[in-house]
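In: how does the following fold in three dimensions:
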Amino acid sequence: MLGRGDAGSLELVDLSGDGVESGRRPWPAADAAAVVTARPDTRWVWADSARAYRSILRAGSRVARAWDLRLCRRILRTAVDPAGRGPLGPADAWDDTAPSIEDEGLFVVGAQDEPSVDEAVAELRRQLRTVASAPDPTRLTLLLHGESAGALVAEEMHLAGLPWDAQVHERILTDTLGQRSPASGVPERMAELADHVRAALGDDTVNLDSPPKLLRALRRAGIQVASTSRWELADQPHPAIEPLLEYKRLARLLVANGWAWLQEWVRDGRFRPVYVPGGVVTGRWASSGGGALQIPRLLRPAVRPDRGWVIVDADVAQLEPRVLAGMSRDLRMAEAARGRDLYAGIVAAGAVSTREEAKYAVLGAMYGATTGQSGRLVPRLRRAYPVAMRLVDDAASAGEDGGTVQTWLGRAAPQPDAEWLDLASAAGAEGADPLVRDRARRAAGDRGRFTRNFIVQGTAAEWALCWLAELRARLDALGAVGAPRADRSGEVFATRPHLVFFLHDEVMVHAPREMADAVRAAVEAAAEAAGRRMFGSFPIDFPLDVRVIETDGVTPHDPPG
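Out: The predicted model follows:
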């Protein structure tokens, strides 16, 4: 363990697997990277990887394994000790979000706002006792290790950055949006569309970017809609609708990934978003800056490896339905998925007639659809795959009754809030108002749909964490070869393959060109290993779509000459 000692120094504490201390010694905070380098096989324990590991990385060292106390406590609190009457005790500072880092360059391990090493040791022991009290400590430990490994990956990807060609990005913006007006800054294509919309509405002054003003203009033109959502507008047969929908599409691109985004988030040929591991209640990651989880397909050509390097891009086919088959132990669904597109397998089994129907049916089953095409097809899926459907139906029933559910490894869904419980109580009282009972039924249905999806999406996030951890270890085993990258800001990655992007079911690895085949094999082997780690010998596979992105010649972020 590394933690804050006296006078801002580091304290290095040796602990056994059950938290028994076997020795400690002080260490200068500036030498944290040297401590890590000297002990490559250690599982390091610290308060927050986002703080401790970031400074170690910038000093040129990496760790193989970690235990992130704050991330692990978040999982344990909801999964084992939500009422605060177990080993974790009442909520305290460890339940708070880690302090933000406004200037990365100023932080060193041992800063005064970090918990002391004694506080960290005590917290680790509480967590270990909590794990031991869980119904399945083995699975829960795998989740905690995976969450902590994800935190390491997040910091490494932030430092390494995703190779990004700013000139290609600008060219795509100009081709799509048009040249920016020097006076207004509005791209010419958007200005033209706005003029068409205003002319069709008979209103030369309406602000298309103001939903209330646009809604009033639409109604004055006889377009009776309740909102300006593109789903509602698309059904309206009016000459203003087509250019308005196109304007809204371009406006989303301009706001989310336009020139301002490019200037703020891409520097020296690298896009460095801020990842937030476990930022969603299901365990999926979030992003607190840069919108890493919303890179549109239109801009994917801007992802460019350095000269002499490639990007190996891989995503999983139908991850969540495959996870559902694995966690439910539904052999028939696993057979439909084996070695092929799962939706095609469902069609081949005779459950539905087309791949599109299979997709709608599976999505409806996981999200609780009761109407429309999905709602119509779900009963067919229930007949074809009763084991898998029983799992999500039971999760929905538990949620509707105010209970909670857990993922395959043990992450728990949040408890119902006080408002939900009060409404359920009022609806159950004798002589309750029918309107109250109707509201309660709708609230129960909403929660049932949430818990139904929670177990599948959360378990898919756990599989992805195992994939990341397995792949990170396999990339390290490949070693370092080839010429250094063009970008040297992350020296620790300059000559070795490394992860640069992660999005739910997709990873990108930046690697020397001569290692492309080895990296591809590592990505695929890691997916297979993640499936075994999660589901043992159950016969469910996780096929990947793998692409190798190459760039010939000198790219704009290569050094001159």
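In: okay, CA-based contacts and neighbour counts for the rest of this
Out: Noted.
In: and the strands in the stretch 1-150 of the chain?
Out: Using DSSP state E, counting those that start in this stretch, the strands assigned to the stretch 1-150 of the chain run over residues 2-4, 10-15, 21-27, 43-46, 65-68.
In: again, but for the chain
Out: For the chain, the strands defined by DSSP state E cover 2-4, 10-15, 21-27, 43-46, 65-68, 162-163, 266-267, 270-271, 274-276, 286-289, 309-316, 498-503, 506-512, 544-550.
In: any idea which of those is most buried?
Out: strand 2-4 (a mean of 27; mean count of other CA atoms under 10 Å).
In: distance from that one to the middle of the chain?
Out: Strand 2-4 has its C-alpha centroid displaced from the chain centroid by 29 Å (CA atoms, centre = their mean, to the nearest Å).
In: packing partners for it?
Out: The contact analysis (3 or more CA pairs under 8 Å, 6 or more residues apart in numbering; DSSP states H and E) places strand 2-4 against strand 10-15, strand 43-46, helix 117-132.
In: tell me the helices and strands packed up against the last one.
Out: Packing partners of helix 117-132 (3+ CA pairs under 8 Å, 6+ apart): strand 2-4, helix 69-79, helix 137-160.
In: export the ones you listed to JSON lines and tack on distance to Pro239?
Out: Shown next, in JSON lines, are those (distance: least, CA to CA, whole Å):
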{"stretch": "strand 2-4", "distance to Pro239": "65"}
{"stretch": "helix 69-79", "distance to Pro239": "52"}
{"stretch": "helix 137-160", "distance to Pro239": "46"}
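In: so which of these gets nearest Arg439?
Out: helix 69-79 (26.9 Å; CA to CA).
In: ok, residues contacting that closest one?
Out: Contacts with helix 69-79, where a contact means CA atoms under 8 Å, 6 or more residues apart in numbering, come from 45-48, 84, 88, 94-98, 120, 123-124, 127, 130-131, 144, 147-148, 278, 406, 410-414.
In: tell me the spacing between Leu159 and Leu499.
Out: Separation of Leu159 from Leu499 (CA to CA, to the nearest Å): 11 Å.
In: swap in Ser397?
Out: 40 Å.
In: as a quick check, tell me the outermost residue of the chain.
Out: Largest separation from the mean C-alpha position in the chain: Gly431, at 45.6 Å (CA atoms, centre = their mean).
In: please give me the structure for this one as well, since I'd like to look at both together:
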Amino acid sequence: MALAWQDGELLLAVPAGPADDARPVAPERYPDLGAARDRLLELERAGPRWVWGDTRQVAPHLLAAGVRLRRCTDLRLSRDVLRRSSRCRWPSGPADDEVWDGLQAPPDEGVPSLLDLPQLVTGPTLAQVLAEHARQQRVLATAEHAGRLRLLLAAESAGALVAAELKHDGMPWSRQVHDAQLRSLLGEPAAFGGRPSRLEELCAEIRGLLRAPRLNPDSQPELLQALRTAGLGVQSTRQWELEQLQHPVVAPLLEYKKLSRLATAHGWHWLETWVRDARFHPDYVVAGVVTGRWATNGGGALQLPRQIRSAVVADPGHRLVVADAAQLEPRILAAMSGDEQMARAGSGADLYAGLVADGVVATRPQAKVAMLGALYGATSGEAGQLMPRLLRTYPLATGLVEEAARTGERGGQVTTWLGRTSPPPSSAAAWTALGGEVSGADLPESERRDARRSSRDWGRFTRNFVVQGSAAEWALCWLAGLRTLLAGLADGQGRAPRLAYFLHDEVMVHTPEELAEQVVAAVHRAAAQATALMFGGTPVEFPLSVAVVQDYGQAK
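Out: Got it, this is the predicted structure:
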């Protein structure tokens, strides 16, 4: 069933029959969403997959009207995947391509009302929605591994619904706890936006130690110059370089930088901006990273510092169920490659301990270094020294990422397990030249060095793309499955558990206390479903760490 807003009206296209290719009857027209609410809920009982242009334009108004639809196809997100995937051929588009390419999220001006609908919702007409959906179905009909692509599009669209619901429902947040944490760490807030008292104390100490009474430690050029004037030959003000120095200014300077980041990113201004009605309303961007990982449009939801996590407090009579997938990317690599030896190493909760048991390394920290080196292409230091052992012990797993790296170095593109393809490299022309179409002798040596460096850098990117992107797909399937399972739960008062947070391989559910154990079971069941959907009967285990807590700070 298709949905679109057009000329101030809500239009529904309801198929005339059960067949997938049934032509829609004349569109049903409604003056606004309020008038259509009962009809939408009636149609939803049949369990359709709704088709619309952009969830960002639709879902906020559905949620404001109390309508939660189970399934959708987000044509904007699906189009983005299909146009770039190497597993299908996207046809040259008609004139309405610019309608889809120009879709933007509506402005965030608080909670939308039904009266806002005609003003805020813009986008493709119903005819354009139907035409685009038909085109995408034709593309999928001839795609390689079409089943995987369809799973990716379904998971991506479900993720868009989850993102909208996370923003609408919000994460429970205690302003009082957050304020107390800030005062404990930063001191008293200053009037008129100045530095909090603890930062002022550290600033004065830094100025005194560097004999720079006018120094602004927030200015990187000023700080760098003051350090050099004090006889410290630093090239930057990065933490790792400052930690190498033997000088009394290091400790207060590092503390200042850490607290300053907290004050800027999640201080009192953040609290006033992002928390309303005892809820933090994160603004997620689905597939905001090229690998398919989510990003955020401000608010820092993907980087909540540990110092303030205890401000995430469950409502009275509720609990937080926090779950994360252990060592997700190495396990995804083992499943993708079919490396049974690595699968056996990952049986149980700790894959790194399995590497030690296999004799690859002597200690767990070395195992972590070695695996991260394999995933991110480290060639020097301890990771570079350990890589040959991984190659010998797990040839299928390491061979997969090595081949992905070689493809990237040649200027090629790689594809995730379900079908998301990496972007083309920006310097492909230089690599083509080095590859033989233009003799290497025809290039100046400086350009040859730059081309080699770009080639290696892009190889590291494609090496990780296939694993990180496939891990993001598993997490999306997990998230979508969990959302479906939670929809079937409610306590004696009709209260339902709700997803409250998502961070790459971690989810949080805010649930009535009496449903906590059922939610824990749903979390595990959804993970098992995600594994089966993506990899069938793989021997690779995907264990979860799950905690039932009163506040987020207790989960780690």
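In: related to what we said a few turns ago, could I get the strands of structure 1 as a markdown table with distance to Thr370 of structure 1?
Out: Below are those laid out as a markdown table (distance: least, CA to CA, whole Å):
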| stretch | distance to Thr370 of structure 1 |
| --- | --- |
| strand 2-4 | 52 |
| strand 10-15 | 53 |
| strand 21-27 | 56 |
| strand 43-46 | 46 |
| strand 65-68 | 41 |
| strand 162-163 | 41 |
| strand 266-267 | 44 |
| strand 270-271 | 41 |
| strand 274-276 | 33 |
| strand 286-289 | 29 |
| strand 309-316 | 28 |
| strand 498-503 | 29 |
| strand 506-512 | 30 |
| strand 544-550 | 31 |
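In: quick one: which of those is nearest Pro187 of structure 1?
Out: strand 266-267 (20.7 Å).
In: Provide the aligned range in structure 2 for the closest one.
Out: Alignment of strand 266-267 of structure 1 against structure 2: residues 275-276, by TM-score structural alignment.
In: mean per-residue distance, that stretch to structure 1?
Out: In the superposition with structure 1, the average deviation recorded for stretch 275-276 of structure 2 is 0.9 Å (mean CA distance after the TM-score superposition for structure 1).
In: let me have the strands of the stretch 1-150 of structure 1 in a markdown table, extended by distance to Ile56 of structure 1.
Out: Compiled in a markdown table, these are given as follows (distance: least, CA to CA, whole Å):
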| stretch | distance to Ile56 of structure 1 |
| --- | --- |
| strand 2-4 | 11 |
| strand 10-15 | 13 |
| strand 21-27 | 14 |
| strand 43-46 | 12 |
| strand 65-68 | 13 |
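In: of those, which approaches Ala464 of structure 1 most closely?
Out: strand 65-68 (16.9 Å).
In: which residue range of structure 2 does that closest one align onto?
Out: With TM-score structural alignment as the criterion, strand 65-68 of structure 1 aligns to 71-74.
In: please identify the most buried of the helices and strands packed on helix 117-132 of structure 1.
Out: By mean count of other CA under 10 Å, these have strand 2-4 as the most buried, with a mean of 27.
In: just to revisit the earlier point, do you know how far the residue farthest from the centre of structure 1 is from Arg437 of structure 1?
Out: 10 Å.
In: same check, this time on Asp41 of structure 1
Out: In terms of CA to CA, Asp41 of structure 1 sits 58 Å off from Arg437 of structure 1.
In: look at those two and report which has more neighbours.
Out: A count of neighbours by other CA atoms under 10 Å puts Arg437 above the other of Asp41 of structure 1 and Arg437, at 18 against 11.
In: give me the aligned partner of that one over in structure 2.
Out: In structure 2, Arg437 of structure 1 lands on Arg448 (TM-score structural alignment).
In: swap in Glu232 of structure 1?
Out: The equivalent of Glu232 of structure 1 in structure 2 is Glu241 (alignment by TM-score structural alignment).
In: what number of residues lie near its match?
Out: Glu241 of structure 2 has 11 nearby residues by other CA under 10 Å.
In: okay, now the nearest residue to it once chain neighbours are set aside: neighbour count?
Out: Spatial nearest neighbour of Glu241 of structure 2, chain neighbours left out: Val234 (7.2 Å); criterion: CA to CA, 6 or more residues apart in numbering. Residues near Val234 of structure 2, counting by other CA under 10 Å, number 15.
In: so Val234 of structure 2 sits right up against Glu243, yeah?
Out: No: in this structure Val234 of structure 2 lies outside contact range of Glu243 using CA atoms under 8 Å: 10.9 Å.
In: that older thread, quick one: the helices and strands packed on strand 2-4 of structure 1 as JSON lines, columns for distance to Gln318 of structure 1 too.
Out: Output for these, formatted as JSON lines (distance: least, CA to CA, whole Å):
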{"stretch": "strand 10-15", "distance to Gln318 of structure 1": "41"}
{"stretch": "strand 43-46", "distance to Gln318 of structure 1": "33"}
{"stretch": "helix 117-132", "distance to Gln318 of structure 1": "32"}
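In: indicate which one of those is closest to Pro543 of structure 1.
Out: Comparing these by CA to CA, strand 43-46 comes nearest, at 30.9 Å.
In: what comes into contact with the closest one?
Out: Residues contacting strand 43-46 of structure 1 (CA under 8 Å, 6+ apart): 1-3, 52, 63-69, 120.
In: hmm, which two among the residues you listed are most spread apart?
Out: Ala64 and Ala120 (20.1 Å).
In: neighbour count: the two, which is higher?
Out: Ala120 (21 against 17).
In: map the more buried one onto structure 2.
Out: In structure 2, the residue matched to Ala120 of structure 1 (TM-score structural alignment) is Val129.
In: its match touches Ala2, doesn't it?
Out: Yes: at 7.3 Å, Val129 of structure 2 counts as touching Ala2 under the criterion of CA under 8 Å.
In: so what's the closest residue to Pro497 of structure 2 other than its chain neighbours up against?
Out: For Pro497 of structure 2, ignoring the flanking residues on the chain, the nearest one in space by CA to CA, 6+ apart is Thr511 at 4.1 Å. Contact partners of Thr511 of structure 2, counting by CA under 8 Å, 6+ apart, are 318-321, 496-498, 519.
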